[in-house]
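Enquirer: Fold the following.
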Amino acid sequence: MKNYKRGRFARRILLGIVIFIGIVYLNRVSILQRIVALGSQSQLLNIDKQSNSLTQNDELVNLKYTGQTAVEINHNQPTFSQNDLQIKEGGWQKLSSLDWLGRPQVANALLNLKLMPPSQKYQTRERLTIKTPGYHAIKTGTNNTDWLYNRSHLIGYQFTGLNNEAKNLITGTRQLNADSRVNAKSMVTYETEIADYLHQSKNNYVRYQVTPIYKNVELVPRGVHMMAESNDKTLKFNVYVFNVQDGWTINYLNGNAERRE
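Expert: Alright, predicted model coming up:
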């Protein structure tokens, strides 16, 4: 009888350990976020950070939104090297690996008409099924199409036809994707500019780079840094697009959001 009780007790302990490990695994991202966040508040860590010069990403993440969704960086001049602009290999795209939090990183491409997918009139686009970091289905209005977040492509679908790829999708507001205000600019503004240029000639190339900008361990980027330069230099830009939605307060750590009164 004693052996039976001991065995039952041991099984209960084992079950408890398994449940605990399962809970930790399912919540590993939020737990890791908290650990890193606490560490970042350390005085020693802050002193170390202050001793290093700010990177461009540090500067971008600290930019303040003042009502203009897209702002120019470096006087709108891209910073590609001559080697970056080589077109001898033809069109291509390269996506970075996800980081330890599962977040997409910088995406690079040399865009050309040959990479572009058939018109959706002839080929139906597959439905997006990837759950991007920090994504929540939050309605901003009564219409079923009025959602706070989109799953935003870094390299737009229209350029390469890449759709359900976790390395190429971030949680982005509708305003980041396509700001509907009069004369406002957003990602679609610059993507349309590139697409129009590429359609002009099969000999047109555009070196393109899109970088999501995260603050510390936040899952939702504060914005995206977009750079492009054509092989004939007639098209070029260097902009930062804020991942914001007017009238809403976003918790970039986990993607929760509240409407401002």
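Enquirer: alpha carbons only for contacts and neighbour counts from here, please
Expert: OK.
Enquirer: just the strands in the chain please.
Expert: 70-72, 92-95, 107-112, 149-153, 169-173, 205-213, 223-230, 236-242, 248-250, 257-259 (DSSP state E).
Enquirer: Next, format the ones you listed as TSV and append distance to Lys2 and mean neighbour count.
Expert: Listed next are these as TSV, based on distance: least, Cα to Cα, whole Å; neighbours: other Cα atoms under 10 Å:
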stretch	distance to Lys2	mean neighbour count
strand 70-72	72	18
strand 92-95	60	16
strand 107-112	63	23
strand 149-153	58	22
strand 169-173	56	26
strand 205-213	60	24
strand 223-230	63	24
strand 236-242	66	23
strand 248-250	57	15
strand 257-259	55	13
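Enquirer: Show me the one of those that comes nearest Thr124.
Expert: strand 149-153 (17.3 Å; Cα to Cα).
Enquirer: before we move on, the earlier item: for Tyr25, find the nearest of the strands of the chain.
Expert: When the strands of the chain are compared by Cα to Cα, strand 169-173 sits nearest Tyr25, at 22.6 Å.
Enquirer: Ile138 and Thr171 touch, don't they?
Expert: No - between Ile138 and Thr171 there is no contact, the gap being 11.9 Å when judged by Cα atoms under 8 Å.
Enquirer: Quick check: neighbours shared by these two?
Expert: Tyr149 (Cα atoms under 8 Å, 6 or more residues apart in numbering).
Enquirer: tell me the contacts of the closest residue to Leu154 other than its chain neighbours?
Expert: Of all residues not flanking Leu154 in the chain, Asn168 sits nearest, at 5.3 Å (Cα to Cα, 6 or more residues apart in numbering). Contact partners of Asn168, counting by Cα under 8 Å, 6+ apart, are Leu95, Pro104, Ala107, His153, Leu154, Ile155.
Enquirer: Another sequence for comparison is provided below:
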Amino acid sequence: MKPFKNFKEFIKILIVAGLSLLIIVPFLSKSNISKTIHDIKNPIPIFSNDKKQSADEDLNNFILKEEPSWTGKYKLEMKELDHLGRAVQSHILLQKKNMPREAREPRLNYNPVGWHNYKFDGKWLMNRGHLVGYQFSGLNDEARNLVPETAYMNAGALSGMDDSNTSSMLFYENRLAAWLRMNPDKWLDYTVTPIYKDNELLPRQVQLNYVGFDKNGKVLPLRIGGNETMAENNTTQVTLENTSPNAVINYTTGTAKQK
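Expert: Predicted coordinates:
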């Protein structure tokens, strides 16, 4: 009788344990499966949407705080295109002897992302704009150095060129080039950064940062006029608006309408 009693108790234990497993295991399995599905559908974001700031804005804000470093050697570097195919930044360190001697090809073939063009009253609205200008870099059809720019911001006029317009890149480019020619033993450190809003294809602004160095690497602050300010990274900074007085521009798509 004693062995039988132990056997009955053993059966009771097995039944209780089995019922417990029937209750607990499905719950755990369901919970784990649900969590796995949730994780697959909703991966942890690298950049939180709560910040309302794109990865590219974070990149721009970080880069612009870096101080230029003098190496005593010619340098031309460009950031890779971002996830939307947009140019991100170009930087050059050069002397007069590094400036290109060959004339620039009159026509560009590469269309930067967001490129559209319109003729308003016989005047082309947009240019394929170089970040670091050809007169410094010698680059023409380089995707990493091109963005859609209004003719007004790039060349200073709705038609033709006006390098007296302080709202244009041409104003600063020509004066920086003149400084290099007058100071052949000096160095120019020049960075150009397009500023985008979220995932818009066209930059709303283009930011220039420049500073000089003597032949020994001593910093030479540059003041060439116009709308200059002092940046956090101890360079002279200019922010240009990528607008045109004759157009309303859709920066998300690159399309435009005449005012």
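Enquirer: just to revisit the earlier point, mapped onto the second structure, which of the contacts of Asn168 of the first structure hold?
Expert: Counting by both residues aligned by TM-score structural alignment, their matches' Cα atoms under 8 Å, the members of those that carry over to the second structure are Leu95, Pro104, Ala107, His153, Leu154, Ile155.
Enquirer: possible to save the residues you listed as JSON lines with distance to Val206 of the first structure?
Expert: As requested, these are exported to JSON lines (distance: Cα to Cα, whole Å):
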{"residue": "Leu95", "distance to Val206 of the first structure": "16"}
{"residue": "Pro104", "distance to Val206 of the first structure": "22"}
{"residue": "Ala107", "distance to Val206 of the first structure": "14"}
{"residue": "His153", "distance to Val206 of the first structure": "17"}
{"residue": "Leu154", "distance to Val206 of the first structure": "15"}
{"residue": "Ile155", "distance to Val206 of the first structure": "12"}
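Enquirer: wait, which of those is closest to Asn46 of the first structure?
Expert: For these, the nearest to Asn46 of the first structure is Pro104 (26.0 Å; Cα to Cα).
Enquirer: Run through the residues that contact that closest one.
Expert: Ser96, Ser97, Leu98, Ala166, Lys167, Asn168, Leu169, Ile170, Pro212.
Enquirer: same thing with Asn60 of the second structure?
Expert: Here Asn60 of the second structure is in contact with Thr193, Ile195 (criterion: Cα under 8 Å, 6+ apart).
Enquirer: Could you measure from the residue nearest to the spatial centre of the first structure over to Leu15 of the first structure?
Expert: For the first structure, Ile170 is the residue whose C-alpha lies nearest the centre (Cα atoms, centre = their mean; 3.5 Å). The gap separating Ile170 of the first structure from Leu15 of the first structure is 37 Å, by Cα to Cα, to the nearest Å.
Enquirer: Would you check that Arg144 of the second structure makes contact with Glu77?
Expert: No - using Cα under 8 Å, Arg144 of the second structure is not in contact with Glu77, being 9.6 Å away.
Enquirer: what is in contact with the two at once?
Expert: Ser90.
Enquirer: surely Met78 of the second structure meets Arg144?
Expert: Yes - contact status for Met78 of the second structure versus Arg144: in contact at 6.3 Å, counting by Cα under 8 Å.
Enquirer: So for the two, which residues contact both of them?
Expert: Val88, Gln89, Ser90.
Enquirer: Without its sequence neighbours, what residue ends up closest to the second one?
Expert: This means Gln89 of the second structure. In space, Gln89 of the second structure is closest to Thr193, 4.6 Å off (Cα to Cα, 6+ apart).
Enquirer: Counterpart of that neighbour over in the first structure?
Expert: Aligned by TM-score structural alignment, Thr193 of the second structure pairs with Thr211 of the first structure.
Enquirer: Its match: what's it in contact with?
Expert: Gln105, Val106, Ala107, Leu154, Val224, His225, Met226.
Enquirer: out of those residues, which one sits closest to Ile130 of the first structure?
Expert: Leu154 (13.8 Å).
Enquirer: which residues does the closest one contact?
Expert: Here Leu154 of the first structure is in contact with Ala107, Asn168, Leu169, Ile170, Val210, Thr211, Pro212 (Cα under 8 Å, 6+ apart).
Enquirer: Looking for the alignment partner of the residue nearest to Leu154 of the first structure in the second structure.
Expert: Per TM-score structural alignment, Asn168 of the first structure is aligned with Asn145.
Enquirer: Asn250 of the second structure contacts Thr243, doesn't it?
Expert: No - at 10.5 Å, Asn250 of the second structure does not count as touching Thr243 under the criterion of Cα under 8 Å.
Enquirer: between these two, which one's more packed in?
Expert: The neighbour count for Asn250 of the second structure versus Thr243, taken as other Cα atoms under 10 Å, is higher for Thr243 (21 against 15).
Enquirer: If you drop the residues flanking it in sequence, what lies closest to the more buried one?
Expert: Thr150 (6.1 Å).
Enquirer: I'd guessed the one you found sits against Asn246; true?
Expert: No - counting by Cα under 8 Å, Thr150 of the second structure sits too far from Asn246 to count as a contact (10.4 Å).
Enquirer: can you give me the helices in the stretch 101-250 of the first structure?
Expert: If DSSP state H, counting those that start in this stretch is used as the criterion, the helices of the stretch 101-250 of the first structure fall at 157-160, 174-177, 187-200.
Enquirer: Looking at those helices, which one is packed in the most?
Expert: helix 174-177 (a mean of 23; mean count of other Cα atoms under 10 Å).
Enquirer: now for that helix, which elements pack on it?
Expert: For helix 174-177 of the first structure, the elements it packs on are strand 149-153, helix 187-200, judged by 3 or more Cα pairs under 8 Å, 6 or more residues apart in numbering; DSSP states H and E.
Enquirer: Relative to Leu219 of the first structure, which of those is closest?
Expert: strand 149-153 (13.1 Å).
Enquirer: The second structure: matching residues for that closest one?
Expert: Going by TM-score structural alignment: strand 149-153 of the first structure matches residues 126-130.
Enquirer: Need the residues that contact the matching stretch.
Expert: 108, 111-112, 115-118, 140, 145-151, 154.
Enquirer: Average offset of it relative to the first structure?
Expert: On superposition with the first structure, the mean distance recorded for stretch 126-130 of the second structure (mean Cα distance after the TM-score superposition for the first structure) is 0.2 Å.
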